[in-house]
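**Q** Kindly return the folded structure for what I paste below:
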Amino acid sequence: MEAISEDDARMQSTRLPLRTLLAAAAGALSVLAIPPFSLLFVVPLAFSTLFVMVQGISAWRALLVGWSFGLGQFGFGISWIAESFYVDAERFGVLAIPSVAGLAAVLALFPGLAVALFAQFKRLTSGRPLASSLLLATCWFGTEWLRGHLLTGFPWNLAGYTLVEYDALRQPAAWIGSYGLSFIVVFAGALPGAAFLAEKQARLKSLAVVGIVVLAVWAAGTVRIASDAPAAPGIDLRLVQGNIPQGEKWEPGSRERTLTRYLDLSDRPGKFDLLLWPETAFPGFLDEDAAARSRIAGAVPEHALLLTGAPDRVETDDGSLYFNALQAYDSSGRILAGYAKHHLVPFGEYVPLSDWLPLERMTEGLGDFAPGPGPRTLALPGAPLVAAAICYEIIFPGHVIDAEFRPDWIYNATNDAWFGTSIGPEQHLASARMRAVEEGLPVVRAANTGISAVIDATGAVLERLDTGTTGIIDAPLPGARAATLYSRFGDWTSLVLIATCWIFLGGITAVGARPKGHVRKDECG
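**A** Below is the predicted model of the structure:
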């Protein structure tokens, strides 16, 4: 880490508490830039404040300032997780606040690392606003990508999601993904702060660059929306949102009430080709329950199909394996295909290091769920190819579909009843919308409650049912677009973008550094 003088260290220590408090406030403020708030003007306020707070301090102190920003960001941004602990308050309620606080503190290490790296290397930028902002955005990109991949990964509320509600501005995710979009957001958000600290001439140039970046992103997105409009495949959907309270779902005797509600909703007048029930809509082993399948068959018209979430189990020599699954049935009640969730929720669906940690998982069941083999495309008779993503899996950029067997749409079966009427379901929906843009595929989201939606390949929500609503959505399946650049090359496209920005900056810096008025000898008269 960079060495500093004793006087500088004393000055930094004196101002450090104020810096950390302001950084924490900026981090909490940044949450207002993402759904359900989507206040875009908050982006420069939050990231420019962070930029200013980290000036003139060592990398170690910058780590604390960045961690404070992250603590404010995640402390507010994922506060909704506490709701899940109160579903079974008698067993888990006491853990709600310490668990959320602990998770926020761990996640805050990633912004802390980004800011520490920025502070360590910012002297190489010579204080130039463009270079300094670009460095912070690059460090943020790297640590945000790590957050999405390290251990099990948790890419929730990425900086790029501040653009979800803006049709044109979210479209570059089709080329550079959500992490690349985060790079652009942090760069543009920090640049006003860098300009504030710069000389007047550099300040005006920096603010002009912000305008150019925003205009370029908007123009590129507008062109994408207007071009390559896909044709609908002619498939009618019915999404069913049963709105079963999570606290009642697994109670003894509740299975009959749950099944009856889903059957009644499915049997409403209307025509559909695909009937979509959400994650664990049937609270039992449906493939083992012939009577239930027979009743369900009565709600599925001839030639139509049902896709439903249901637990599954497989007997092995070592005992039973349990899966959180999605299963497809025809109108006779015959199972056609299945998919097992591969990206499981720690402590919700399994307990990490369960041999050493004396903890219970929060979901009901006979044991920990086992992970499936990975993303899978289901080929079903009379239906477009579909990629299955169960609940939490939809939050992972680039890890939702089988790249070798490209589907025509993504079905996200989920259950956000765990999180009540908090901001969590809106944030979850934002992730689903970004996957639609990145992959160029429509995403259909059926939730037990909050939020069922039909999303087209540009990330636009065509139909939705809000949290706490019991009902159905009848809608046509939107068409798929051609495979996007991001779907073909993944996060490599972001690296190309970042490298190009640095090369371009190096080029204009070199041109600007050439001596003025220099005349070659052969030009003298």
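
**Q** Please make it C-alpha for all contacts and neighbour counts, starting now.
**A** Fine.

**Q** tally of neighbours for residue 139?
**A** 22 (other C-alpha atoms under 10 Å).

**Q** Which element, helix or strand, includes it?
**A** Take DSSP states H and E as the rule and residue 139 turns out to sit in helix 129-149.

**Q** Equivalent analysis for residue 434, please.
**A** Per DSSP H and E, residue 434 falls inside helix 424-439.

**Q** Would you check the distance separating that helix from the middle of the chain?
**A** Offset of helix 424-439 from its chain centre (C-alpha atoms, centre = their mean, to the nearest Å): 6 Å.

**Q** Let's see this one next, to set against the first:
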Amino acid sequence: MRRLLLPTLSGVLYFLSWIGFGVWPLAFVCFVPLLWSLRDATPRRALWLGAWMGFVTHLGGYTWIMHVLQVFANAPLPLAFAGYLVLCAVQGLLFGVMSYVLVWMGRRTHWPAAALLPIALVATEFGYPLLFQSYTGIALMPVLPLVQIAELGGTLILSALQAVVNGALFDALEAWRFGKPAPVGAMMASLISLLGSATYGYVRLVRVEHVERAAPKVSIGLAQPNVGELELHENPLASVRTLQDETAELHARGAELVIWPEVGFNTRPLRPGDTDGRTIIGGVPVAAIIGAIRVDGRKVWNSALVVDDRARIGDHYDKIQLLAFGEYIPGGEWFPELYEWSPLSSPLARGQSTAPLRWRSWRFATFICYEDILPGIVRSIMADHGEGRAHAMVNLTNDSWYGAGHEQEQHLMLAAARSIEHRRWLLRATSTGISAFVNATGRVLQRIGRNQRGVALAEVPMLQGTTPYQLLGDWPGWVALAIIAGAALREAARAREHGAEKMPAR
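**A** I've put the predicted structure just below:
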């Protein structure tokens, strides 16, 4: 048990530093106890020590999982708690794989932790599959000057920055404890990374805000009805009537376009040939992007649609990345009775198009629910589909499933990183919070809090241009994997040479 003390401490420091608790300075020291516990560990032992740290990390940061399982799967509390433990273990194994890679590479390269930790962390965050995607570097989102480098390499480059500092601190601590020469190179790399990121960030903050001021603007409103999923099923009109009233209020205040949350219009599905949107927005002469269910034959989609200011239904986007156990159950196509055990889960079809929604001469890259935390999908939607890249990003979400924990804030901050990666405003409408305007620097300018009914209105700049991240994607992940592959190939070549030397001469 004593061996688990340091990984436990790292897990606690990690979730305290992350979004929710938000003690972000701890992000620069949270891996140091784990690294100390790995000093003499074998790769196999490192796997379990790192996995324990990841388990503790998720225990503290993902308590809302129990509420999700109780609501989604109708699970009793003991079963929901068991599912929470399993999910924490599976997601936490990411740090076990990271620790295994770190120790394996350290034994073969003898590089300092300031080099090993960013390589191992970035490679595993890039390659390890997660049900709920998260990135270590999101802990730095409250420090806007540091996170502007996300336009260069996405959230992975933020994780790398955090890892370099943690690794350098461990290298310095180890050198002090055992009387080794000071790790000047590691400390300089850490200092240069921090100062370089902050300097770049300050310059880009000024430049991006200047571009925003000069861009043409559209008056856009967000409507949050504060009607949760259970109430939507029990009283379908509750959400629609509230949203129609809020749309009228926003129109009276000058809104040209109003954003509704995910499946905000839920009184009936929309079918092919539906073109009249007057019953949707209640006759208010304003354009809207609304969440609704679309049906065509046996196919059902979770969709976003444009209704113009003449109440004509236009473009639609169908959700592509469906949420397991909510919008489909793995294996449900073979065992339909699974849906009887989870009555709020629905077998939905996946969308096929990533084209933006068009309104007037503007384009809106639109994604639904947790698609906004998936950089790859957002990047594909933000691509040029022949008419130019989208001018702004829209997210329709229903976070009422997640209870009163940290999920809503975590979701918002993970989504806000997309604004930096693509230098576009994010217009985020949710059913019960947190709806928000996020500008192109990742700053949350306005928000409607959790469990509140309300509206927000802003003059949104219609931005153009691209970023290195939009063009190159998650290149830090590929670089990290290439370095690990290079080390593995070199080790294999050495093993062949060693085996050849041992072969007897004939």
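
**Q** ok, back up a step: now for the helix holding residue 139 of the first structure, which elements pack on it?
**A** In terms of contacts (3 or more C-alpha pairs under 8 Å, 6 or more residues apart in numbering; DSSP states H and E), helix 129-149 of the first structure is packed against helix 109-121, helix 173-197, helix 200-226, helix 492-512.

**Q** any chance of those helices in TSV, plus mean neighbour count and distance to residue 323 of the first structure?
**A** Formatted as TSV, those follow (neighbours: other C-alpha atoms under 10 Å; distance: least, C-alpha to C-alpha, whole Å):
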stretch	mean neighbour count	distance to residue 323 of the first structure
helix 109-121	24	32
helix 173-197	26	29
helix 200-226	15	39
helix 492-512	14	33
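
**Q** Quick check: the gap between residue 464 of the second structure and residue 499 of the second structure.
**A** Noted for residue 464 of the second structure: a distance of 58 Å to residue 499 of the second structure, by C-alpha to C-alpha, to the nearest Å.

**Q** who touches the spatially most central residue of the second structure in this structure?
**A** Centroid-nearest residue in the second structure, with C-alpha atoms, centre = their mean: residue 373, separated by 2.5 Å. The contact partners of residue 373 of the second structure, taken as C-alpha atoms under 8 Å, 6 or more residues apart in numbering, are 133-134, 411, 414-415, 418.

**Q** go with 7 Å
**A** 133, 414-415 (C-alpha atoms under 7 Å, 6 or more residues apart in numbering).

**Q** and of the residues you listed, the nearest to residue 482 of the second structure?
**A** residue 133 (22.5 Å; C-alpha to C-alpha).

**Q** Tell me the residue in the first structure aligned with the residue nearest to the centre of the second structure.
**A** Counting by TM-score structural alignment, residue 373 of the second structure corresponds to residue 395 in the first structure.

**Q** picking up where we left off before, the more surrounded of residue 464 and residue 499 of the second structure?
**A** More crowded of residue 464 of the second structure and residue 499, by other C-alpha under 10 Å: residue 464, with 16 against 10.

**Q** neighbours of the residue lying closest to that one once chain neighbours are set aside, just the number please.
**A** Spatial nearest neighbour of residue 464 of the second structure, excluding adjacent residues (C-alpha to C-alpha, 6 or more residues apart in numbering): residue 391 at 5.9 Å. Residue 391 of the second structure is flanked by 21 other residues according to other C-alpha under 10 Å.

**Q** how much space is there between whatever residue of the first structure lines up with residue 391 of the second structure and residue 328 of the first structure?
**A** Using TM-score structural alignment as the criterion, residue 391 of the second structure maps onto residue 408 of the first structure. According to C-alpha to C-alpha, residue 408 of the first structure and residue 328 of the first structure sit 16 Å apart.
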